[in-house]
Each structure stands twice: as C-alpha cells, then as structure tokens.
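sequence-free structure coming up:
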C-alpha cells in the first residue's frame, strides 16, 4: 500500500518510480493521476461534509434563539435549512464512503516501488548475478546425471502416479528414506536458522482475507490461493508462512528495542499455480503442496537494507553447509514480486536439468506490507510512531532442496549419498534401492 500524502506531494517522483515496473511503463502517469483525482474527490466530499455539519450545528443553535425571541418565521426558515442540510450531509457521507472505497481499491492493486538499485528489466532474462555471492561450481559426473524424479521412481520412494489418482496433478508420495530426507532437511534448516537468531514459530495454516491483504496476496492474486469455508466464514490455505508470520505484528505498536524481530517456521504450503500451466509438469519442482522453512524479519527503516543482506546470508548458509553449488541474482523490476522493493533469488545447481533453479527468494518489502497491516513501532527518540519494515525469504524450500541433494549427490548406480551435515539426522550415509 502506498502513502497518499507521498503521492500527492511527490507526484512526478512517484510516477517515475512506478514506471520502472514494466507493466506500468506506459501508463504510470495516467494511473497516478486517476488516484489523485479520486483523492481530490474524496477530500472534497469530506470538506463539504465538515462545512455542512458545522452550518447544521450553527443553525440548530440559532433555532432555539429564534424561538426564544418569538421569531416564528425565522425559526421555520432555520428548520427548513437544517432539513436541507441533513440531506446534503447524507449525500456527503455517501460520496465520501464511495470515493474512499474506490481509492482503497485503486491503491490495493498497485505494486511496491522498486528500490533505486534494482536493475530495470522485463523478465528473468534481465536479472543480474551477484558475483560475490556465487558458491561452488556446477557439479559434473562421468555419467549422464538423472533428474530427481527418475532417481526417486527407480528407488521406489517417489510415487507421482498414485498421488495423481488420489489428488490429481502436482502431488507426490514420498516414502521411506526420501520421506525421512525431507523431514531431516526441514529439521536441519530449523536448527540452523534458530541458531542464527530466528525464533521458531508454529503458525496457523488457515488465515482470513485480512491477513492475505496485509502481505499483498489479496486482492490481486486470489486465484493463486486455495480456499476453505467453515461456519466462521472463508479461510485460505497459506501459500507460504510469510503470511501468518508477518501478520503476527498486524495492528501492533512495537517498542524499538524489540527490533529487529526475526521469526522462522517450517510449514506445509499450498499454491494453486494458476499461472503455471505447462511449466514443470514432471517431478517436484512445482507442486500444489510442498514444505518450506520461511524467514521473516520486522525492522526499523534504518535496519532493513542490512537485514536483507543478513537474511540472504542465512538462506545461503544452508546450501553452503550441504555443499550445494548455487548463485544469487538480483531480480529486475519486471521479475520482482508484487510486494517487494528488492529481491535476491538464490538459484541452486540441478545437474539433471543442467541449469540453476530458484530455491529461495529473499525480499525487502520496506513499509509496503506494514501500511496494509497497520504495523508500527514507537521510536526511542520520538513521541510518535513509525511504520516498521518487513522482510521475508525462504530458508529454504524443503522439496527443492531435496531435489538438489538427490541430483548433486547421485551415483551412477542410482543411489544417493547423504551430505555430511545431514548424516546425524538421517542415521545413514547413502540411500540405496532396497
């Protein structure tokens, strides 16, 4: 959500920043002016209401005085005026509500403004690698590496066919050692991230519309969510623990000395993948149900840039400890998510696909989500309150990490070696066909 006063006072700067989002490159000025026009109408209706209300109060007081002075004609004229003012006030109130609703709807679908150092671009082809963050080199074999689903099915531990009969496409059964590998990865990630200062949280998996609005999934991305209904109304299944973790501070005023607040959660996640038809239809890369360890930070504005770098370090550290080659890219303005000011994607090397694939996105959202959630903090050196900054990232996507371990640690016979860091969790050094 954007600050109307900022748009009003800095129209040209806002247009310039919004135009860096390719979807608004041509009509950023038109969109901004439509918002300002609604804002002017809303403020006009509000001013009219206040003026009419003030005159109504003044006329009501004058009626008593006229009656006291036995001025029946004057009293009647004032009564007629009050009646007309009542109708005008009702119209003002209706106009104010209508313009306010239109204004909120217009602002709710506008994306966050990119940070000034985010590269301009149309799509993933314009993302820029952060060379200093690259780790390792692409894993090579003296045999043709298999993709994870080939390995998993050959081991008899990954079953897409039966999952399809039960739930449809984009679901899987993991069994035996692969099920344990997923559980071990999640526990390893949680242990590592809590040691890095994140507080473990077990959040709700079903949330209300207001929570989705707060983090930016609603109203624009409703079709990407799974929905459930009950006696208490509609609930959505979380697409990521970002939603309940970030909303933990909604409508709160925090003390500055409690910031930064760092939270982590390992949860199932549910995504309809409405815009992913035909993409990654084989295997576990893009599932309707998957698990992920999420990282969320709540900071002051002055802390958020450094916190973004720290969060990315924490996500990368999992891959480093597992010995998985990866790189980091800064997403361009056309590939960045709706609520982000700046995003780093971490891409892990998958030998079976012979390319890097995203395994984590770490985003600084600035005050964008906080304004939607009304999340503030009380600064030490000020009597007032300020909006917090929020950040989120995967630390990591558990299923995709499982894929990366399988493909990078495979042997020619189809067995999978267990990285040293996971062996205490797994109690074994290799997964082989029984």
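Alright, I've got the coordinates. Given the structure is predicted, the values throughout are model-derived calculations rather than measurements.

C-alpha from now on. contacts and neighbour counts both.
Fine.

Tell me, how many residues neighbour residue 34?
14 (other C-alpha atoms under 10 Å).

Please, where are all the strands along the stretch 51-200 of the chain?
Counting by DSSP state E, counting those that start in this stretch, the stretch 51-200 of the chain has these strands, from start to end: 128-129, 158-159, 173-174, 199-200.

Identify whichever of these lies nearest to residue 85.
strand 199-200 (57.1 Å; C-alpha to C-alpha).

Give me the contact list for the closest one.
Identification of contacts with strand 199-200 by C-alpha atoms under 8 Å, 6 or more residues apart in numbering yields 190, 194, 262, 263, 264, 265.

I'd assumed residue 377 was in a strand, is it?
Yes: judged by DSSP: H, G, I helix; E, B strand; the rest coil, residue 377 forms part of a strand.

correct me, but it touches residue 370?
No: applying C-alpha atoms under 8 Å, one finds residue 377 not in contact with residue 370, separated by 10.3 Å.

how much space between residue 213 and residue 176?
Per C-alpha to C-alpha, to the nearest Å, residue 213 is found 39 Å from residue 176.

Of these two, which one has the most company?
residue 213 (21 against 12).

isn't that one right up against residue 372?
Yes: counting by C-alpha under 8 Å, residue 213 touches residue 372, with 7.0 Å between them.

before we move on, the earlier item: residue 377 and residue 370 - which one has more neighbours?
residue 370 (26 against 22).

Please compare the first structure with the one that follows:
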C-alpha cells in the first residue's frame, strides 16, 4: 500500500487530469492508515503538495479525487483507533506526544518552515524561486548527503559502544523487564539485510538524493521523504520489543524496502558506467550482497515454526466431547489458555476461558458465580474441564477427577534480543485436564 501509493501519486502528479490515478493514490494511502497506525506521518507529503498548489493558486476541484478519499479514510482510521483499539492507539501516540513535549522545538520549527514556504511560494514568482533553488540545490544536497553518511557512521561505529540508547521496558505481555538497546539498531538491521546491505542502502540513499536534485520527480522525492523519515525514527528508537518478530515489523513497511530500493538502484547504476572498475565493482557487490543474504538465511528458509502443532491440536480436540467447556488456570499474562484456548474454541467449538488470577475469585461472590456458571453448563449437557493446578477446586470443595494429560511438541525459532536468531528450539507444552463432576 505504501509504495504502490508512492507510484500512483507520481503518475497522478504528472497529469492531474487523470482522476483515476489520483483516486488510486488516495485510496492506497488511506487504506494504509487503517493497517498501520504509525503511518500518519506520511501526511507530510500530501500537506506539502497542498501548500504548493494553494500558494500557487493551482488548486482545482479535480484534485479532490486524491485528497478527499485520503482524508476520509484517515478520519475512518482515527475513529477505528479510538473506539476499537484505544489502548494501542494511546500507547503509540502517547509516546509521540511525550516526544513532542521533550523536543518542542521540532514541531515549532516544522510549522515555521511550512509557513515560510507558503509565504515564499505566494509572494515570489516561480521563476525567481526556481533560480534561487538552482543556485543552492547542489550545496544543500551535498550537505544532506554528508549528514546521512555522518549519522550512519555514528550509528554503526560509535553509538553501539556508548551508554546512551539503553533503557529498561516493563513488558506486561511476558511479565518481565526487557533491556532495549536502541544504540544497536543499525547493526541489528544488518541481521536482515547483511552489513553490506545496510551500507549499500546508506550509499544508495545518497545516490537517490543526488539523482532527485537533478530530475526532481515527485515519486522520488516522496520515496526519499518516507524512507529517510522512518529510517531516522526507528533506527533512533525502535518503539517496540526488540525481540525478532516485534523489532522486524517496525522495519518491514518502509525502512527495509527503502534500503533495498536505494541499494539496488545504486548497484544498477554502477554497471552502466563506462569505467571498467565501476562495472566490475557493481557486479561484484551484487554477488557479495546476494551471497551474504543467502549465507544469513541458511537453515532458516525451510523452517516452519510449530510444524505439526495444528494436527496435534486437532487430535487433542477430538479427545474431548463435542459439548465441552475448558477453564484454563493460567497465571501468565498471555499463556496456554490464550494460545491453545483460542483455536480450541474457534476451530473446534470447544469453549475455552482463561482464569489469569484465581485468587481474585475470593472477592465478593465471584467464586459462587463461577460455580453457578459451571452448574449451568453441566445442566445444558456440557462436560466442564479444569486445565492446570486444581488447588482452587480443592479449596472450594468442588469434586473433580483426572481426565487427560495432553502433551504438544513442536520446533520454533529462538526469540533472541541480543543476537541474530539461529537455533531451532524444541518446545513442549503439557496440559493436565480435570473433569469437574456434577
């Protein structure tokens, strides 16, 4: 959605009378807002376009084919975030608001720059502005390229060995404290792209900047804006659990595609040079990069986590009566009651509930209400099973008998935080079921 939207935006901008391209671009980025809550930042591109058109007096009703669906779908995504995923929404944007309070100069400077651009576009003829830009564009781009190279060198060679960029995060999901080493983010990006791939991405982004100042195509400018913004944001601070799958999802939408695109563009440009060293060097870099990716993927390409677990769970469900209710006594914030209970309920129609803290049943009449629910299920013909430690049943004087011991086994990739995952771990989950007697 993100990169297809960039492409469609470029196609529409070359001829804004092509309404279908504008509609497609607006829909693509609008739908993207519904899939990734952190993508609201890309609104910087449409806002700059809107300021440009308005200050030049070039806004037309046909432009609504792009801006209107994008705006309406963004409102839809905000409504969904507020009424259906409010905790996640507030957690994500609460962090953003906190950063804005700490670094208030950033939004103030951005607003000032936007107003300044609007005034310049409004007051000065386009030819005069173009002349000034032509005079200063090369020095400005060279400075930007130097900043990118310096930041990359700092993030790779200096930041990982300092004390800044390390924090402790209370992970309620796994009931543990997690050390987040944001200082190593760029090096860890090399886990997925290879170190050579990271540096090709850095050099390629500089090459894209240089190409953009010569051609100034909108899609290339939007690509640079999106890629550089999200790279700076998430390589500075991951904003997530650094474990493999959670850390990787921050990079997948924008950071990794941008690095691959920039690196591939640079490698495609080198062999087209007349110099023999450029052609040979470009081909050698391609082979080294692909070889590094293949070497890093060895043993993982064919790995399927939890292979065979579905069949084992099917067999376990078949051992239970069709009319059954399972009560998981599972104190983990997210544990077996959640991982196994959901497929048992939604795939096999065995109702499953998780009791995360049975001690809380002592409050008020909760224990009596639970026992009443159990009796009600049994009266309707359901077999009720207690999964886990039956101490609470004994304390309450509830009669029960051992019903089954179910063991599930599967191999999964290790969930490491401080090194690239390599090992396949043999996992085992044991479920002890007790049938509650009527």
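Right, received. Where do you want to start? Quantities reported herein were computed from a predicted structural model and do not represent experimental measurements.

Could you quantify their similarity as a TM-score?
The TM-score (TM-score structural alignment, normalised by the length of the first structure) is 0.24; 167 aligned residues with a C-alpha RMSD of 7.0 Å.

just to revisit the earlier point, just the buried residues out of the contacts of strand 199-200 of the first structure, in PyMOL syntax.
Listed next is the PyMOL selection for buried residues among the contacts of strand 199-200 of the first structure, using 16 or more other C-alpha atoms under 10 Å:
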select buried, resi 190+262+263+264+265
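
wait, which of the contacts of strand 199-200 of the first structure is closest to residue 165 of the first structure?
residue 265 (30.5 Å).

check which helix or strand covers the closest one.
For residue 265 of the first structure, the host element (DSSP states H and E) is strand 261-270.

For that strand, enumerate the helices and strands it packs against.
helix 176-195, strand 199-200, helix 242-246, strand 289-299 (3 or more C-alpha pairs under 8 Å, 6 or more residues apart in numbering; DSSP states H and E).

Kindly recompute the last result at 6 Å.
Here strand 261-270 of the first structure touches strand 199-200, strand 289-299, going by 3 or more C-alpha pairs under 6 Å, 6 or more residues apart in numbering; DSSP states H and E.

what angle sits between that strand and strand 289-299?
160 degrees (axes from the mean of the first three to the mean of the last three C-alpha atoms, to 10 degrees).

what is the orientation angle of strand 261-270 of the first structure with helix 176-195?
160 degrees.

Does residue 385 of the second structure belong to a helix, a strand or coil?
Assignment for residue 385 of the second structure (three-state DSSP): strand.

measure residue 371 of the first structure to residue 213 of the first structure for me?
11 Å.

Same question for residue 270 of the first structure.
In terms of C-alpha to C-alpha, residue 270 of the first structure sits 17 Å off from residue 213 of the first structure.

One more: residue 148 of the first structure?
36 Å.

and if you look at residue 183 of the first structure?
From residue 183 of the first structure to residue 213 of the first structure the distance is 31 Å (C-alpha to C-alpha).

cool, and residue 356 of the first structure?
Counting by C-alpha to C-alpha, the gap from residue 356 of the first structure to residue 213 of the first structure is 32 Å.

what's the nearest residue to residue 289 of the first structure if we skip its chain neighbours?
residue 270 (4.7 Å; C-alpha to C-alpha, 6 or more residues apart in numbering).

Could I get the buried residue list for the strand or helix carrying residue 127 of the second structure?
Assessed by DSSP H and E, residue 127 of the second structure sits inside helix 126-153. For helix 126-153 of the second structure, the neighbour count (16+ other C-alpha under 10 Å) marks 137, 141, 145, 148, 149, 152 as buried.

Off-centre distance for whichever helix or strand comes after that helix?
Counting by DSSP H and E, the next helix or strand C-terminal to helix 126-153 of the second structure is strand 166-171. Between the centre of strand 166-171 of the second structure and the centre of its chain there are 19 Å (C-alpha atoms, centre = their mean, to the nearest Å).

Determine the angle, from 0 to 180 degrees, between the helix or strand residue 306 of the first structure falls within and helix 176-195.
For residue 306 of the first structure, the host element (DSSP H and E) is helix 304-321. Calculated by the same axes, to 10 degrees, helix 304-321 of the first structure forms an angle of 140 degrees with helix 176-195.

What lies in contact with helix 304-321 of the first structure?
With C-alpha atoms under 6 Å, 6 or more residues apart in numbering as the test, helix 304-321 of the first structure has contacts from residue 395.

moving C-terminal of it, what's the next helix or strand?
Past helix 304-321 of the first structure, the next helix or strand by DSSP H and E is strand 326-330.

What helices and strands are in contact with that following strand?
So strand 326-330 of the first structure, by 3+ C-alpha pairs under 6 Å, 6+ apart, packs with strand 128-129, strand 342-350.

10 Å instead, please
strand 128-129, helix 304-321, strand 342-350, strand 355-364 (3 or more C-alpha pairs under 10 Å, 6 or more residues apart in numbering; DSSP states H and E).

picking that back up, between all of the contacts of strand 199-200 of the first structure, which two are separated the most?
Taking C-alpha to C-alpha as the measure, these have their most distant pair in 190 and 262, spaced 12.8 Å apart.

Do you have the strands of the second structure handy? List them.
Using DSSP state E, the strands found in the second structure span residues 166-171, 176-181, 324-329, 351-355, 383-387, 400-413, 424-436.

Reformat those strands into a markdown table and put distance to residue 28 of the second structure and mean neighbour count next to each item.
A markdown table is the format used below for the strands of the second structure (distance: least, C-alpha to C-alpha, whole Å; neighbours: other C-alpha atoms under 10 Å):
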| stretch | distance to residue 28 of the second structure | mean neighbour count |
| --- | --- | --- |
| strand 166-171 | 34 | 12 |
| strand 176-181 | 33 | 16 |
| strand 324-329 | 42 | 22 |
| strand 351-355 | 38 | 19 |
| strand 383-387 | 46 | 23 |
| strand 400-413 | 34 | 16 |
| strand 424-436 | 38 | 16 |
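
what's the closest non-adjacent residue to residue 159 of the first structure?
Per C-alpha to C-alpha, 6+ apart, closest to residue 159 of the first structure is residue 173, 5.0 Å.

I figured the one you found hits residue 165, correct?
No: applying C-alpha atoms under 10 Å as the test, residue 173 of the first structure and residue 165 come out as separate, 11.1 Å apart.
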